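Colleague: This is a predicted model, with the sequence first.
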Amino acid sequence: MDKQSQRGWRLPGAAALRHRDYRLFWSGYVTEVAGQQMLWVAQGWLIYELSGSAVLLGAAGLARAIPGTILSFVGGALADKLDQRRLLIAVQVMQMALLAGLGTLTITGGVEVWHLLVIVSASAAAQSFENPARQAIFPKLVPRADLMDAVALNATIHPGTRFAGPFLGGLLMAQVRLISGEPLLGAATLFYLTAFGYVLNACLLYFIQLAAVAAERKKTSMFADMGEGVKFITRNPIFLGLILVTYCTQFFGWSFQSLFPVFVKDIFQGGEFELGLMGSALGAGSLLGATTASNLSSVRRRGLLVIGGFMTPAALIILFSAAPYFTLALGLLFFIGCTQAIFNVTAQSTLQYLVPNDYRGRVMGIWGMTHTAVQPMGQLQMGVLAGLLSAPIAVAFGGVAMLAFAVLVVIPNRRIRRLTLEMDQHGEEEIKTQLRELAGPRH
């Protein structure tokens, strides 16, 4: 029996949070993401309130995807070259300015849908630099022995804040509307709160003590570094396979969240509060799934976790699309979040554990395109299908596409099926040797 099994069920973070700099990093990130979860409620609701168009909800995804696609490679290369702490602080300041401006437009009644789309696009551009830097910096804040614990704890941030954030955001919007009688004032309040979260995160990042980037890394060409990152991934099938499966999950599956306002308003006849409940149900399940995945880190057959965590939410998404009652939809969302989180933590922790530090920013930057480019493009196709057909058909199509991808691509992939990973501490040379073995002979 391994040591983890002897310890029994545990919450992630006990080891990682012992380290001061990681505590600062994690606390700031929790504050930022909590604001983002409320921002998601406000933006989606405001776009649909102003336009009544499911297609424009999808257009918000396109506005995110364009800069996310173009700049993620650049952001990954810069994350391996620059002071990641300063890069993150600069991004927080930019995000704060954007949201403060959006809040002012909204509170004065001058906001239009195109304002939202422009600010969503600018925010996505900033996030393209933030995600790789964030993924590259946190392994430097903990010893290698505590890396898996830090990955698992990071993976609880989004689901944990998704549990409370959308609920509180929807509740606050509803209460502000009720008290003030102004339909847009609630959204403006959430924009200002999110801007404050970015300020607080920047302050905490400022106090992190991080060694300077090696001078020789700065002398290389950024474009050459970008090419090396892509080449590194394509030559290691495990990295390529996990990233492509994650892309499929986000494009066809997780993007269904963009249609929540349509389900709430047109199918379940609800409002801001019900919209928040849907996000919270998804978040509660995701938090349980992330905690479960952290306790499964000693499971050697990680390929089974990847396949199961990919196919199960696909089937549940199809069931959600046909749910006739709001309470049933909430229950399905809980289990969708749980199973999806198991997949996400397993895939991300495997990547983080195997990738060498010199490539971490670029590899995780390309992986991070799941959020800055792939998921927004998925939101666009969801919005277009919902506009042409209906929201339930668009969501059901996504679940069917995921199952088809699993049957035709994932399950036949021997490397994913047989993916194993010993969670013992390895030296850098042993990891590189393992990567070469995983890549196999080149033809």
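Modeller: Now that the structure is in, tell me what you want to look at. Numbers count the residues shown, from 1 in each chain.
Colleague: from here on, contacts and neighbour counts on C-alpha atoms
Modeller: Will do.
Colleague: Three-state assignment for Gly13, please.
Modeller: Three-state assignment for Gly13 (DSSP: H, G, I helix; E, B strand; the rest coil): coil.
Colleague: Next: the one 10 residues further on.
Modeller: Under three-state DSSP, Arg23 falls in the helix class.
Colleague: The one 4 residues further on too?
Modeller: Recorded secondary structure, Ser27: helix (three-state DSSP).
Colleague: How much space separates it from Asn154?
Modeller: 10 Å (Cα to Cα, to the nearest Å).
Colleague: go on, Ile47?
Modeller: For Ile47 relative to Asn154 (Cα to Cα), the value is 30 Å.
Colleague: Tell me which of Ser27 and Asn154 has more neighbours.
Modeller: Taking other Cα atoms under 10 Å, Ser27 and Asn154 do not tie; Asn154 has more neighbours (21 against 17).
Colleague: Spatially, which residue comes closest to the more buried one, not counting chain neighbours?
Modeller: Using Cα to Cα, 6 or more residues apart in numbering and skipping residues adjacent in sequence, the residue nearest Asn154 is Trp26, 7.3 Å away.
Colleague: burial of that neighbour, as a residue count?
Modeller: Number of residues near Trp26 (other Cα under 10 Å) recorded here: 22.
Colleague: Confirm for me that it is in contact with Ala152.
Modeller: No. Counting by Cα atoms under 8 Å, Trp26 sits too far from Ala152 to count as a contact (11.8 Å).
Colleague: what is in contact with these two at once?
Modeller: The contact sets of Trp26 and Ala152 do not overlap (Cα atoms under 8 Å, 6 or more residues apart in numbering).
Colleague: So which residue is smack in the middle of this protein?
Modeller: His371 (5.3 Å; Cα atoms, centre = their mean).
Colleague: want to compare, so here's the second one:
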Amino acid sequence: MSTGPGADSAPAPNTPDDIRTTALTKPKGGTFSSLRIRNYRLFATGQVVSNTGTWMQRIAQDWLVLSLTGSSTAVGITTALQFLPMLLLGLYGGVIADRCPKRRLLLITQSAMGVTGLALAALTLSGHVQVWHVYLTALAGGLVTVLDNPARQAFVVEMVGPDDLRNAVSLNSANFQSARLIGPAVAGVLITAVGSGWAFLLNGLSFIAPVAGLLLMRTAELHKVDRAPRGKGQLREGLRYVAGRPDLIWPIVLVGFIGTFGFNFPIWLTAYVNDVFHAGAGTYGLLNTLMAGGSLVGALLAARRGTSRLRLLVGAALLFGLLEITAALAPEFWLFALLLVPIGMFGLTINVTANSSIQLATDPAMRGRVMSLFMMVFMGGTPLGAPLVGWVTDAYGARVGFCAGGAVSALAAVGVGVVLARLGGLRLKIDLRRGRPHVAFVPKEAARVLTTAA
């Protein structure tokens, strides 16, 4: 059901003035406002079940590979096979997502993910599993993700409309982080009690929930979005579209730097646990839980926030980088662990703000391609940055590696912030008078007037 001619997209900001004032429409009320929409409730319920299963499989899969090979390199290969398809083919997935009905495409991708989990479960429980089987299922899952990610991202606005998009994106992130808290814990119990195969089985069965939710949706209540017709050059068209929109390209650039250099927590946390604090797997699990808890808090706070400005994205990225540097220099374990909570919170804020801002600033016919580029840069950068970050960490120590990642994130935030400020005709205003914002970006004309008045 469409709510009118302007229901499917926000005005596309192309001018510097628009860049200065870009914000999403204020949601209709409350942290969980999107859940009043039946179709989104079905979607969210299915996702929390399948996300929990996915986290269970991730933990069990890594443990199985380590058990079969005794090699951390083999675990790294498994991770790379999951992410490389998005890096290499992500843009093509966006083209397909723009052409196809997204609900129908999601029915296919979610079913395929369930099949890969069941296949790995059958091999493991029968005692025939070999490491190449795990590699193959990891690659298959990565290939399915190439289509699933842009389709799932772009389908959100069809369920809730533009007014509730930011809230729905935030709740999706809260959903994912909740599963991140539950899934590994359940997987640990299952692996210890009955083996990895049962975790794979439950993951495969968990996809029944999102498939059922998609089938139960009332299609008449979906917001109509025009699909891109088949044609040549649509991939290049999508890249040209993003390149000509500074309000899209610069947030994607910022997310790319942070995703490549600032989100390598498995490398840093394992190095800290082993080399700095000389602890065990339980401590590693505790640190991941603290970060996931901070991310969950960040998602819920983002759901309450009524607007999504590019300045919020830049500010969150700067604080994220500075917190990483601070944590890298923390002398005591308790301080390091405590700082992981706000790091998780601001990392999630970056993701939600960039995601929702880019979606609403994009023409509906281009949304799949733009979001595939966003996800390709954010997720696909990790396999590229991880070897470099890992080498720095091995060569110079965990503190230097973590500090370097934070420094790159902070510098990227400053650089992108300066570019956006110049494009938006803004300048930095410092006002030390009591009761005034001490530091703020304001239009250049206003800054000159305020300076003269002072």
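Modeller: All right, it came through fine. No experiment lies behind these values; they were computed from the predicted model shown.
Colleague: List the TM-score for the superposed pair.
Modeller: Laid over one another, the chains give 0.79 as their TM-score (TM-score structural alignment, normalised by the length of structure 1), with 400 aligned residues with a Cα RMSD of 3.4 Å.
Colleague: circling back to that earlier point, how about the residue nearest to Asn154 of structure 1, what's its match in structure 2?
Modeller: If you follow Trp26 of structure 1 across to structure 2 using TM-score structural alignment, you land on Ala44.
Colleague: Thr31 of structure 1 against Val199, yeah?
Modeller: No. With contacts counted by Cα under 8 Å, Thr31 of structure 1 stays clear of Val199, the gap being 9.5 Å.
Colleague: Is the residue nearest to the centre of structure 1 located within a helix, as I assumed?
Modeller: Yes. Secondary structure assignment (three-state DSSP) places His371 of structure 1 inside a helix.
Colleague: So for it, what's the nearest residue that isn't a sequence neighbour?
Modeller: Take His371 of structure 1 and drop its neighbours on the chain: the residue closest to it by Cα to Cα, 6+ apart is Gln250, 7.6 Å away.
Colleague: Next: Ala59 of structure 1.
Modeller: Excluding the flanking residues, the one nearest Ala59 of structure 1 by Cα to Cα, 6+ apart is Leu380, at 5.6 Å.
Colleague: what about that neighbour, how many residues close to it?
Modeller: Neighbour count for Leu380 of structure 1, taken as other Cα under 10 Å: 27.
Colleague: now do Cys100 of structure 2
Modeller: Taking other Cα under 10 Å as the definition, Cys100 of structure 2 ends up with a neighbour count of 16.
Colleague: And it, what's its match in structure 1?
Modeller: With the correspondence set by TM-score structural alignment, Cys100 of structure 2 lines up against Leu82 in structure 1.
Colleague: is it true that that match touches Ala215?
Modeller: No. With the criterion set as Cα under 8 Å, Leu82 of structure 1 and Ala215 do not qualify as a contacting pair; they are 9.8 Å apart.
Colleague: before we move on, the earlier item: ok, the residue nearest to Ala59 of structure 1 to Gly103 of structure 1 distance?
Modeller: 25 Å.
Colleague: Repeat that for Val118 of structure 1.
Modeller: Val118 of structure 1 sits at a distance of 14 Å from Gly103 of structure 1 (criterion: Cα to Cα).
Colleague: do Arg18 of structure 1 as well
Modeller: In this structure, Arg18 of structure 1 lies at 37 Å from Gly103 of structure 1, with Cα to Cα as the measure.
Colleague: More neighbours: those two, which one.
Modeller: Shown here are Arg18 of structure 1 and Gly103; by other Cα under 10 Å, Gly103 has more neighbours (25 against 12).
Colleague: The more buried one - that's part of a helix, no?
Modeller: Yes. Gly103 of structure 1: assigned to a helix according to three-state DSSP.
Colleague: what lines up against it once you look at structure 2?
Modeller: Looking across to structure 2 (by TM-score structural alignment), Gly103 of structure 1 lines up with Ala121.
Colleague: The aligned partner of Leu360 of structure 2 in structure 1 - how many residues pack around it?
Modeller: Counting by TM-score structural alignment, Leu360 of structure 2 corresponds to Tyr353 in structure 1. The number of residues packed near Tyr353 of structure 1 is 20, by other Cα under 10 Å.
Colleague: From Thr420 of structure 1, how far off is Tyr353 of structure 1?
Modeller: From Tyr353 of structure 1 over to Thr420 of structure 1 (counting by Cα to Cα), the distance is 12 Å.
Colleague: contacting residues around stretch 106-125 of structure 2?
Modeller: Counting by Cα under 8 Å, 6+ apart, stretch 106-125 of structure 2 makes contact with 57, 129, 133-134, 137, 140-141, 144-145, 147-148, 151-152, 196-201, 203-208, 210-211, 214, all of which sit outside it.
Colleague: residues in contact with Gly417 of structure 2?
Modeller: For Gly417 of structure 2, the contacting residues are 311, 314, by Cα under 8 Å, 6+ apart.
Colleague: now the strands for structure 1?
Modeller: In structure 1, no strands are found when defined by DSSP state E.
Colleague: Trace Ser123 of structure 1 over to structure 2, please.
Modeller: For Ser123 of structure 1, the aligned position in structure 2 is occupied by Gly141, per TM-score structural alignment.
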